[in-house]
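S.K.: Curious how this folds, go ahead:
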Amino acid sequence: MSADGFETLAIHAGQEPDPTTGAVVVPIYQVSTYAQDGVGGLRSGYEYSRSANPTRSALEECLRALEGGARGLAFASGMAAEDTLMRTIARPGSHVLIPDDAYGGTFRLFARVLAEWGVAWDAVPADPEAVRAAMRSETVAVWVETPTNPLLNIADIAALAGVAHDGGALLVVDNTFASPYLQQPLALGADAVVHSTTKYIGGHSDVVGGALVVADPELGDRLAYHQNAMGGVAGPFDAWLTLRGAKTLAVRMDRHCANAEQVVRLLAEHPKVGSVLYPGLPGHPGHDVAAKQMRAFGGMVSFRMRDGEQAAVELCARTRLFTLGESLGGVESLIEHPGRMTHASAAGSPLEVPGDLVRLSVGIESADDLVADLRQALG
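M.R.: Predicted coordinates for the structure are as follows:
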């Protein structure tokens, strides 16, 4: 299609009306196998739904278009996408750099799964000079999240792409927190983008999924081979739900960001809050980079309680609209204690998060109601 506005692509890329019925929404092709036109003759390119499914194909094309890549691939979860990527680009003896405040599931994958396969890793700040100093001849990838989960640090994607490429490595960016609406890493020099589509892209807390989008068609072909060979694919109904969520990503993200700004204003002034971690604040160390590479600053907010871990835990129990729960990026607001919940797997490691930290996923409810809920919970 010729139109290239983000909102237009979200609604139309890969989603032409059904040629048989004229249905304007991609059907759910809940099918495992397909009739073939003779031995070895595929009908419309489909033979078995692990290899390809029309609903998943529509989602993959939409994701490719939204990230501006050469190939998009949809998976059963974000972790399935990460594992498939690493099994494709790494081998026993390879080395990877990950952020020193990486998501707990990513840390677990490298520290307790890939390490047993012989892949070495180091956790370093996502600073170009720190990354350059940690590069080895065996380094195959520099892995960054921006903003990070849950400390909301910012990585300079363009600068890190230069460092990674100078060392012969790929730059992989987990774009889950920003979403392709707020940030497009491939346009800044990244080689691969990872998403948990469970979060903002799906957007309704009703489906688990993951995605990879890559800049190089040859890497895309290799990933597609491993996607089929390893089998962690998105099912057709999950793909359909994710595709439906993607249609409203832009308008939802605008509200997530606007509501987050109102929440941050309250937290920044509250005496029980020690510090607020949000890249939209001028005092945030990554504010200038975020302003350069993001459309807006996102709907995730973290903060530290002045009175320590117990105060953080108790606060999580007192909110009424902010539901205590893991995950993020849905239309409803969530609150959690990362140290005991999403990042418990990093306890006792260099990636352990502060015990006084609280993480919010700010939803799209009335901003006034969300602020009032936090105000009463903070007391």
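S.K.: going forward, measure contacts and count neighbours with C-alpha atoms only.
M.R.: Fine.
S.K.: Please enumerate the strands of the protein.
M.R.: 71-75, 95-99, 120-124, 139-145, 170-174, 192-195, 210-214, 273-277, 300-305, 323-324, 334-336, 357-361 (DSSP state E).
S.K.: Would you quantify the distance from the nearest residue to residue 24 once chain neighbours are set aside to residue 45?
M.R.: Setting aside the residues directly before and after it, residue 24 is nearest to residue 17 in space (Cα to Cα, 6 or more residues apart in numbering), at 4.5 Å. When distances are taken as Cα to Cα, to the nearest Å, residue 17 and residue 45 turn out to be 18 Å apart.
S.K.: next one: residue 374
M.R.: For residue 374, the distance to residue 45 under the criterion Cα to Cα works out to 52 Å.
S.K.: picking up where we left off before, would you convert the strands of the chain into JSON lines that also reports mean neighbour count?
M.R.: Rendered in JSON lines, the data for the strands of the chain read as follows (neighbours: other Cα atoms under 10 Å):
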{"stretch": "strand 71-75", "mean neighbour count": "27"}
{"stretch": "strand 95-99", "mean neighbour count": "24"}
{"stretch": "strand 120-124", "mean neighbour count": "19"}
{"stretch": "strand 139-145", "mean neighbour count": "25"}
{"stretch": "strand 170-174", "mean neighbour count": "26"}
{"stretch": "strand 192-195", "mean neighbour count": "27"}
{"stretch": "strand 210-214", "mean neighbour count": "28"}
{"stretch": "strand 273-277", "mean neighbour count": "20"}
{"stretch": "strand 300-305", "mean neighbour count": "24"}
{"stretch": "strand 323-324", "mean neighbour count": "16"}
{"stretch": "strand 334-336", "mean neighbour count": "24"}
{"stretch": "strand 357-361", "mean neighbour count": "26"}
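S.K.: Save the ones you listed as a markdown table, and put in distance to residue 229 too.
M.R.: Compiled in a markdown table, the strands of the chain are given as follows (distance: least, Cα to Cα, whole Å):
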| stretch | distance to residue 229 |
| --- | --- |
| strand 71-75 | 13 |
| strand 95-99 | 23 |
| strand 120-124 | 24 |
| strand 139-145 | 22 |
| strand 170-174 | 22 |
| strand 192-195 | 19 |
| strand 210-214 | 16 |
| strand 273-277 | 41 |
| strand 300-305 | 35 |
| strand 323-324 | 38 |
| strand 334-336 | 36 |
| strand 357-361 | 35 |
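S.K.: Second chain to compare with the first, below:
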Amino acid sequence: MARAHGDSTRSVKAVGTEPIPGSPIGPVPTSAAAYHLSRDEDAGVDTYGRASNPSWRHLESALAQLEGAAAAVTFGSGMAALSAVLRILAEPGRTVVVPADGYYQVRAYAEEFLAARGAKVVQASCAEMCDAAVGADVVLAETPSNPGLDVVDLHRLALTCRSQGTVLVVDNTTATPLGQQPLSLGADLVVGSATKALSGHHDVLAGYVAGSHPDLIERVLRERLLAGSILGAFEAWLVLRSLGSAGLRLERQCHNAAAVALMLSAHPSVRSVRYPGLPDDPSHAVAAAQMRRFGGLVSVELADAEAVHALVERSQLLVAATSFGGIHSSVDRRARWGDPVSAGFARISLGIEDTDDLLSDLDEALSAL
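M.R.: Predicted coordinates:
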């Protein structure tokens, strides 16, 4: 039996090309411009870039491999991917459960669009998700949650959903497919923002949907075609270029997050720390059972908003930014976006800097608070 490949090997192989002499060994920019039409008007070839193009296909093949899916569909952003799935599933009269403690824009979309057109929207926290799923038609779970880093028991949730025919969608952005495989735990579809750790260079917006149910994937493809929420060909190449190093980057980010979380949990200037990898974290037991890695995000609570701003200003390595998953470590004070957290709550996204440098920098910046 062949030995299973590690994540860095899987990442490199996912973006590789067929070894034809004279061809490049890695992804190269391809276009979605006009195509020559065939005399056979029914030929299944590329005709228009919004419908299909080779840039997408290469990236979608790689994403499907990493998620353990039969197929993937790319979008112009993670929110475009997620809203497309909700539009086709959360029809008027259906009950849809969305995270109450996850990405704030999902709640806004659910209330302003889904509820307005007749869907019944139920908001549930990670702890409430399994109970809230009873009787629902569609469940969207985000785990670990952003920004609180609580974890949903996906195996338990999937059993509930499957027993009653509920479609389970999991936002895998925070964990990434190299840290968690929701489809193997019973999810019907996975959505993700490739803007974050998968592309990892703060230079592209992208999203995707992955799954193994042909009917659901066909509906997602049709929605993308009609709505036009597509990913640009060059942006697709940028993500594909980055996927080859995703395993290496995520390994360092997770290592840094674990070290930083441990240091912060013992620091007198820190009121509380959340990281699923800490043995005493409330989510650790569930996370350890379903995650291969605990991710590159750490949530921390300082005294107030000024303390968060002072941390960034006194640090030589941390930058203030609201995205996450890139090579640079960053901090985001989440109350500024309306999240139901304290004024001093911050989400730290760990980059790929040397661990000792990060620990020293953080300790020095915090000691001055």
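S.K.: wait, isn't the residue nearest to residue 24 of the first structure in contact with residue 26?
M.R.: Yes. Shown here, residue 17 of the first structure and residue 26 form a contact pair, counting by Cα atoms under 8 Å, at 7.1 Å.
S.K.: Of these two, give the one with the bigger neighbour count.
M.R.: Here residue 17 of the first structure and residue 26 are compared on neighbour count by other Cα atoms under 10 Å; more neighbours surround residue 26, at 20 against 14.
S.K.: from what I can see the more buried one touches residue 20, true?
M.R.: No. Here residue 26 of the first structure does not reach residue 20: they are 11.5 Å apart, not a contact under Cα under 8 Å.
S.K.: Who are the contact partners of the nearest residue to residue 371 of the first structure once chain neighbours are set aside?
M.R.: Nearest-residue entry for residue 371 of the first structure: residue 263, 5.7 Å, with adjacent residues in sequence omitted and distances by Cα to Cα, 6+ apart. Residues counted as contacts of residue 263 of the first structure (Cα atoms under 8 Å, 6 or more residues apart in numbering) are 367, 370-371.
S.K.: Quick one: map residue 263 of the first structure onto the second structure.
M.R.: Using TM-score structural alignment, the equivalent of residue 263 of the first structure in the second structure is residue 260.
S.K.: go on, residue 332 of the first structure?
M.R.: In the second structure, the position corresponding to residue 332 of the first structure is occupied by residue 328, as judged by TM-score structural alignment.
S.K.: quick one, what contacts the corresponding residue of the first structure for residue 227 of the second structure?
M.R.: When the structures are aligned by TM-score structural alignment, the residue of the first structure matched to residue 227 of the second structure is residue 230. Residues counted as contacts of residue 230 of the first structure (Cα under 8 Å, 6+ apart) are residue 84.
S.K.: so how far is residue 8 of the first structure from residue 230 of the first structure?
M.R.: 33 Å.
S.K.: Residue 295 of the first structure touches residue 180, doesn't it?
M.R.: No. Taking contacts as Cα under 8 Å, residue 295 of the first structure lies outside contact range of residue 180: 9.8 Å.
S.K.: Comparing these two, which shows the higher neighbour count?
M.R.: residue 180 (24 against 15).
S.K.: nearest residue to the corresponding residue of the second structure for that one other than its sequence neighbours?
M.R.: When the two structures are superposed using TM-score structural alignment, residue 180 of the first structure falls opposite residue 177 in the second structure. Closest residue to residue 177 of the second structure apart from its sequence neighbours, by Cα to Cα, 6+ apart: residue 67 at 5.1 Å.
S.K.: Am I right that the one you found is in contact with residue 210?
M.R.: Yes. The criterion here is Cα under 8 Å, and residue 67 of the second structure meets it with residue 210 at 7.0 Å.
S.K.: quick one, which of the strands of the first structure is nearest to residue 114 of the first structure?
M.R.: Each of these was checked against residue 114 of the first structure via Cα to Cα, and the shortest separation belongs to strand 120-124, namely 7.9 Å.
S.K.: what do we get in the first structure for residue 283 of the second structure?
M.R.: Residue correspondence, TM-score structural alignment: residue 283 of the second structure in this structure matches residue 286 in the first structure.
S.K.: same thing with residue 164 of the second structure?
M.R.: Structural alignment places residue 164 of the second structure opposite residue 167 in the first structure (criterion: TM-score structural alignment).
S.K.: Pull the number of nearby residues for that match.
M.R.: Other residues within reach of residue 167 of the first structure, judged by other Cα under 10 Å, total 18.
S.K.: For it, list the residues it contacts.
M.R.: Each residue near residue 167 of the first structure by Cα under 8 Å, 6+ apart is listed here: 132, 135-137, 139.
S.K.: swap the cut-off to 7 Å and go again
M.R.: residue 135 (Cα atoms under 7 Å, 6 or more residues apart in numbering).
S.K.: Give me the nearest residue to residue 165 of the first structure, chain neighbours excluded.
M.R.: residue 171 (7.6 Å).
S.K.: now the one you found: how far from residue 224 of the first structure?
M.R.: Applying Cα to Cα, the value for residue 171 of the first structure to residue 224 of the first structure is 19 Å.
S.K.: before we move on, what about residue 48 of the first structure?
M.R.: Residue 48 of the first structure sits 14 Å away from residue 224 of the first structure, going by Cα to Cα.
S.K.: of those two, who's got more company?
M.R.: Using other Cα under 10 Å, the more surrounded residue of residue 48 of the first structure and residue 224 is residue 224, with 21 against 13.
S.K.: which residues touch the nearest residue to the more buried one once chain neighbours are set aside?
M.R.: Leaving out its chain neighbours, the residue that sits closest to residue 224 of the first structure by Cα to Cα, 6+ apart is residue 73, at 7.1 Å. Taking Cα under 7 Å, 6+ apart as the contact definition, residue 73 of the first structure lies against 60, 211-213.
S.K.: any chance of those residues in CSV, with distance to residue 357 of the first structure too?
M.R.: Output for the contacts of residue 73 of the first structure, formatted as CSV (distance: Cα to Cα, whole Å):
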residue, distance to residue 357 of the first structure
60, 36
211, 29
212, 30
213, 32
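S.K.: can you tell me which of those stay in contact in the second structure?
M.R.: Of those, the ones still in contact in the second structure (both residues aligned by TM-score structural alignment, their matches' Cα atoms under 7 Å) are 60, 211-213.
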